[in-house]
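Engineer: Structure for the following, please:
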Amino acid sequence: MTPDNLLHGSLMVAPLTPLWSIIALALCILLLTLWGVLTKKRGTFLRFVGMAIILLWLLNPQKLQETWHSLPETVLVVRDHSSSMTLDQRSTAAQTLSETIKPEQSSLLIRHLDVSSNTAAGTHIFEQIEKAFTSIPPAQRAGVVLLTDGQVHDVPSTLPSWLQQPNTSRGIGSPTHPLPFHVILTGKPGQIDRRIKILQAPPFVLTGQTAHIRLEVDDLGTQEATQTEITTQPTNGTAFSRLIRTGEPFDIDIPITQPGPLLISFSTPPLPGEIATSNNQAVVNITAIRDRLRVLLVSGTPNQGERVWRWLLKADPSVELIHFTILRPPEKDDDTPLSDLALIAFPVHELFQQKINSFDLIILDGFENRSILPAQYLENITRYVKQGGGLFLTAGPEFVTEWSLQDTSLSEIMPAHVPMQGSVLVRAFQPQLTPTGLLHPVTKDLPGANTLTTNKPQWGPWYRILAGNAQGEVLMEDADKHPLLVLNRVEKGRIAMLLSDQSWLWSRGEKGGGPQAELLKRISHWLMKEPELEEERLTATLADNTLTLHYSTLSSEKTLEAHVLSPNGKTFAVPLIRNNHHVLSGTLPAPTPGVWKATYEKHTAFAAHTEKDTEETQDFRATDKKLKPLVEKTNGQTLWVAPSEALKTPIRLALQGESLNQPKEGLNERTVFFPARNPHVVTARQTQPILSAWAMMPIILFLFLLAWYQERKS
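Structural biologist: From the prediction side, this is the model:
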């Protein structure tokens, strides 16, 4: 027999008659024997022995002999590839141990598995281990060896079922015993690490308010709390520092002055001898939002577009709309007593003198200045725009009357002017985007718009347009190149002008309609300086240690150069290359944690490794605490192997007995043990009866004759 083919013997029974008949016969024999004992009949014992031999013969005991082919046991060796393993040469040590690990017996095989799963909740690897381990046939599973630094965050709280295997060497129905889960820690015990932990930070804060951030600085692995300095750098202001005590929560308040994303970085000096400094920094990402956008809508003579404006602005919960419609001009006489009027006087002084700066946007829809607004208030509107406000004008026939706003101080900031004679064109025309409109975020990708390849839009017609002269950016026009939508910047503010009062036709579906609501919404938000609608915009994103810059522009430059300031103060020049008709892009390796600042001319963008602030980075020390309960439940072993010692003595795997509680003798301290479970397959089976009929019959006859003789003698 070769070592892989072994003989195994056991006993079995193969009844010659149904088992129930043998049981019935046994009961009869017991009753007869009991009757013989009670009546003191001679030969009872001999008859009982003879009948018992008959029962034994009917059970037909046999000797079973099997030929076994031994199977190897398989150990799953798992190597952790999480981010904390890159520190202190832990990954290199794990690679060395994985390559040099050897079994002591040829019947022990090794299967390797590399795992890596860094999530916001830390390193999660047990699902991968379970999948790989359960792919091994159950009888051949020996156990698991995990090469790690101990920073694993999905350790099962109870013994998993895939580590509970029946003891096959004792046959079916034998009790289960755990398979060993061994841990080889590629690190040094007793390390120290300083970290910044964000305890509380609001994701959104209203502009004008203060962001309250709670933090804690911990010195892990040290006994005493100390004082240290923490530096705070918001992207909307200057850096400042303060002294704090480690191990105790503290609050930092950041004033929010303008809407948009805000990155706030925190940093502390390194702790002498600490394992890593990347978690000495933390970044909080806060989005500053306006409380409510205050919009003043002033409509002239009631018209179809008024309802559209009101519906659009009322549907937006972030907009606080104040709407006035001029139903009766001041010069119109009305003898109705004031007490009987349901209308209110237009609060001109309050809106355009006292509260004008509280509005984010003013919309003048078909407005005729029939002595409603004195020159002083019109000058206030002009000043409001220049100081950063937004103004939207929708122009109709009233723009060429004697009460036109063109004849007021607003004329100096208007993006278009309309001649008083012959400028109202009443005919069907189809609005379309200009070359600038195809690229501008306000009108780009509007549903149904014309594109660079399709000259005709899929929009319904309008029937009136003012033939004006534009001084700003023309985004929409008619087929005869008359400006329709004109945008312009006036010092710190913005103004938009729609040279038609027919946009409401799109909302009614006139010959297919058009994206009227989307267009007016984009114009309004551009006037209120929505960052996503800026025509010149620099953005920065950071992923996989790569900083990506995108610069959206209406200009025709093919290459530009942006400058990037890293968290450690180094400056890099990043070329931006045009990748489509209006976006230039560039990349830069960015492994350093913290806030990266990109600039091009007056544009600035920030990015940070905020996605890496996870449980994995909160503690870089090698530890046995997280895996210790599982190791103890499976009778496993924990070995510490410093990176400098990985090559000195390789890890050995050995089989020993059926239980790991047995003494482990004759092997070095870097040997991990697995139970010998003797996995096998049966290749041949033979049976041989133990009691043959020809041998049993003379014995049975002799016993019965002897019993009869004793009975006759009595």
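
Engineer: hey, let's count contacts and neighbours off CA atoms from now on
Structural biologist: Fine.

Engineer: residue ranges for the helices of the stretch 301-450 of the chain, please.
Structural biologist: 304-314, 348-349, 375-386, 435-439 (DSSP state H, counting those that start in this stretch).

Engineer: Mean neighbour count, these: which tops it?
Structural biologist: Of all these, helix 435-439 has the most neighbours on average by mean count of other Cα atoms under 10 Å, namely a mean of 20.

Engineer: Following up with a second sequence; could you model it the same way so I can compare the two?
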Amino acid sequence: MSWSVVTDPLIAPIWLAALGVLALAATLGAAWLRAPGTVYRAGAFAVLLALLANPTLREEDREPIDDVAVLLIDNSASMKLSERSETRDAAVNRLKSQLDLMSDLDVRIVESDKAANDGGTALFGTLDGAIADVPRERLAGVLIVSDGQVHDTPSSLAALGIDAPLHGILVGDPMAADRKLIVEEATRFGIVGEPITIRFRVDEEGNDHIRPVGVEVRLNGERVNQLNVKPGDETTTALALPHGGENVVEIIAETLPNELTAQNNKATLVLTGIRDRLRVLLVSGEPHAGERTWRNLLKADPSVDLVHFTILRPPEKQDGTPISELSLIAFPTRELFSAKLDEFDLIIFDRYRRRGVLPIVYLGNVARYVENGGAVLAAAGPAFASPFSIYRTPLASILPAQPTGQIVEEGFRAALTEDGSRHPVTAALPGSETSPPNWGRWFRLIEAAQTSGRAVMEGPEGRPLMVLDTVGEGRVAQLLSDHAWLWARGFEGGGPQAEMLRRLAHWLMKEPDLEEERLLATGKDGSLTIERRTMASEAEPVTVTLPSGTTETLILSESAPGRFTGRIPTDEIGLHQAADSALQAVAAVGPANPREFKDVRSTQEPLAPLIAESNGGTFWINELGEAPTLRSVRAGRDAAGDAWAGLRRNGGYVLKAVTQVPLLSPLIALPLMIGLLLLGWRRESK
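Structural biologist: As a prediction, the model looks like this:
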């Protein structure tokens, strides 16, 4: 219950005020003139004004509303360092026991493991959600138990609509030693094979003995550089990307004794390799309908520099045309096939046969070019089955299929072999999902006996049609038909000629996306997905190493022919490593270099301005030995002391019922007023 005296004027307040002014003026005038009965008239005026003001005794039936206190617990990754989580839990338990004893208090306990966009700790986003339904006048205070590393602090508490004490209860040692590696400058892209530079710095805090630090640079899991750097100085390292697509660079500084964590001793960069220009040498034999298909396909790609070597006038052809009218500039055969052969990324022989134009020694150079890491695609025509076949040259040492001398000339649909359904070059080609494939027919196949490699496509009666092989450090592909151009022309619906040849060319040039044996790791939305590509029928288990150093074994299941996948959930931010007995892969879950670990020392700096704005307090557990004592305080009073934190009492309530009783009844006021006027008149009459 609550009692109070209120007024409920019978006339508008402005008229009541005007009447009061007139009454006061009349009374003062009468007093100045020493008129008899002035006191009685003043009393009558007072009774009249009191009657018009209508004073009322008000009784309110109030139901108190509990104030709201928020206990916000930091459960981010940095809280798992050292003994912070144990200290935090002990502090939280003490705070909970005190909050349970405080009456008229609605306690909301919120744990925050939410990450900011850059991988930092997002406590205030969690706090805003926890008090979204709370009127700000009911908020008693906020208790934050954290290491102080908060990365979404607002410019002010007013931005969140908070007008209550904010207390920071901090765990950890602000003077702990820690070493961190910071990347100052790095490009996101690089030309394959050309050097790129990365600039970084190693910082040390809490360490009085500064000495050179060993730094290791890894590229796709392999060490490429070892440096000794001075803490605080910028250092530059150079490396070359080995292939197109994603390349993972790790820069790792050695661990400082007794430091908080080694996770910020390394930085991870995902750099995209781009091939500057692909140099392709197309060696054509006799002109045919498919020659233009090859040329158009290669010329359509602006990143391809094409050199087309074709024979328009073979030596055996004598038509009497003067040499001077055939060519003004001699074709640089020696320069291409000897001096600059290694500059080509791919050499294509399209229906080429021995004609005495290219010396045998040049073809021997091509064979050595493949063994040293080059790539050759041989598209066979009828000449491959003749005595003039390129198989009767040094190229025979690298070709995986030997001609039998027979040519099959009948309509057939190219089909994938069992290996072809698993190999990235031919797996899931558009139209291959049906049997037979939904492709147009070809009408010629050069019969050959496979001597090495893998047949990924076949013709009638299982004869090899496309054979892939690895020779030394290079790769070779044979296409045993010259009718692929029928697909490009749309004959009988055509087929995936452009996609097939694109994949084939990129496989020959060792693009990672088309490797038949590959381990791939991808991090997304708090999970790590592992994909193993293999030509084997089964994939062995994969060992996953988390950023914390713990390991898990993942069993993969077949998701498509030649593809085995598995997924594990992970709440750890940073670089995850996956490996089996033959391959390894790395992937970053969350930001590659999370802000959470850029600085892991306990600190009060992010919260200090907000605590000062709210008149709250900062409490270090390692100094106090335990969480602070909680007290209820009135609004406007100090909300924090040396070892105590205050929660404001707002005194909110809900009004359930109101009873009002007039204090001055007209039945009393009117006779009293008349009586006073009569007394004044009588006094004046004397």
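
Engineer: on that earlier part again, would you convert the helices of the stretch 301-450 of structure 1 into TSV that also reports distance to P202 of structure 1?
Structural biologist: Listed next are those as TSV, based on distance: least, Cα to Cα, whole Å:
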stretch	distance to P202 of structure 1
helix 304-314	28
helix 348-349	40
helix 375-386	33
helix 435-439	36
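
Engineer: Between those, which one is closest to I289 of structure 1.
Structural biologist: helix 304-314 (17.9 Å; Cα to Cα).

Engineer: Give me the distance between the residue nearest to A622 of structure 1 when sequence neighbours are not counted and T238 of structure 1.
Structural biologist: Setting aside the residues directly before and after it, A622 of structure 1 is nearest to D149 in space (Cα to Cα, 6 or more residues apart in numbering), at 4.7 Å. Between D149 of structure 1 and T238 of structure 1 the computed distance is 39 Å (Cα to Cα, to the nearest Å).

Engineer: Give me the more crowded residue out of those two.
Structural biologist: Set side by side, D149 of structure 1 and T238 show more neighbours around D149, with 28 against 8, by other Cα atoms under 10 Å.

Engineer: if I look at the equivalent of the residue nearest to A622 of structure 1 over in structure 2, how far off is V280 of structure 2?
Structural biologist: The criterion is TM-score structural alignment: under it, D149 of structure 1 has D147 as its aligned partner in structure 2. Using Cα to Cα, D147 of structure 2 is found at 59 Å from V280 of structure 2.

Engineer: about what we covered before: so the residue nearest to A622 of structure 1 is in contact with D619, correct?
Structural biologist: No: with contact defined as Cα atoms under 8 Å, D149 of structure 1 does not reach D619; the gap is 11.0 Å.

Engineer: all helices for structure 1, in order.
Structural biologist: With DSSP state H as the criterion, structure 1 has helices at 19-38, 44-59, 90-100, 126-133, 304-314, 348-349, 375-386, 435-439, 504-507, 516-527, 628-633, 693-713.

Engineer: picking up where we left off before, list the contacts of the residue nearest to A622 of structure 1.
Structural biologist: Taking Cα atoms under 8 Å, 6 or more residues apart in numbering as the criterion, D149 of structure 1 is in contact with 80, 84-85, 90, 185-187, 621-624.

Engineer: how far away is the closest residue to A116 of structure 2 other than its chain neighbours from V361 of structure 2?
Structural biologist: Sequence neighbours aside, A122 is the residue nearest to A116 of structure 2 in space, at 5.1 Å (criterion: Cα to Cα, 6+ apart). Remark: distance between A122 of structure 2 and V361 of structure 2 (Cα to Cα) = 68 Å.

Engineer: again with E371 of structure 2
Structural biologist: Distance, E371 of structure 2 to V361 of structure 2, by Cα to Cα: 15 Å.

Engineer: Check the alignment and tell me where P437 of structure 2 lands in structure 1.
Structural biologist: Matched to structure 1 by TM-score structural alignment, P437 of structure 2 sits across from P457.

Engineer: likewise R279 of structure 2?
Structural biologist: Counting by TM-score structural alignment, R279 of structure 2 lines up with R294 in structure 1.

Engineer: likewise M457 of structure 2?
Structural biologist: Aligned counterpart of M457 of structure 2 in structure 1: M476 (TM-score structural alignment).

Engineer: In contact with the residue nearest to that match when sequence neighbours are not counted, which residues?
Structural biologist: The spatially closest residue to M476 of structure 1, leaving aside those adjacent along the chain, is L433, at 4.5 Å (Cα to Cα, 6+ apart). Contact analysis of L433 of structure 1 by Cα under 8 Å, 6+ apart lists 443, 449-450, 475-477.

Engineer: Give me the contacts around stretch 315-329 of structure 1.
Structural biologist: The set of residues external to stretch 315-329 of structure 1 that reach it, using Cα under 8 Å, 6+ apart, is 291-302, 310, 313-314, 346, 370-372.

Engineer: Correct me if wrong: L484 of structure 1 contacts S503.
Structural biologist: No: counting by Cα under 8 Å, L484 of structure 1 does not reach S503; the two are 10.7 Å apart.

Engineer: Tell me which residue of structure 2 lines up with P415 of structure 1.
Structural biologist: Match for P415 of structure 1 (TM-score structural alignment): P400.

Engineer: and its match, how many neighbours does it have?
Structural biologist: Using other Cα under 10 Å, P400 of structure 2 has 22 other residues around it.

Engineer: Likewise for E194 of structure 2?
Structural biologist: Neighbours around E194 of structure 2, by other Cα under 10 Å: 14.
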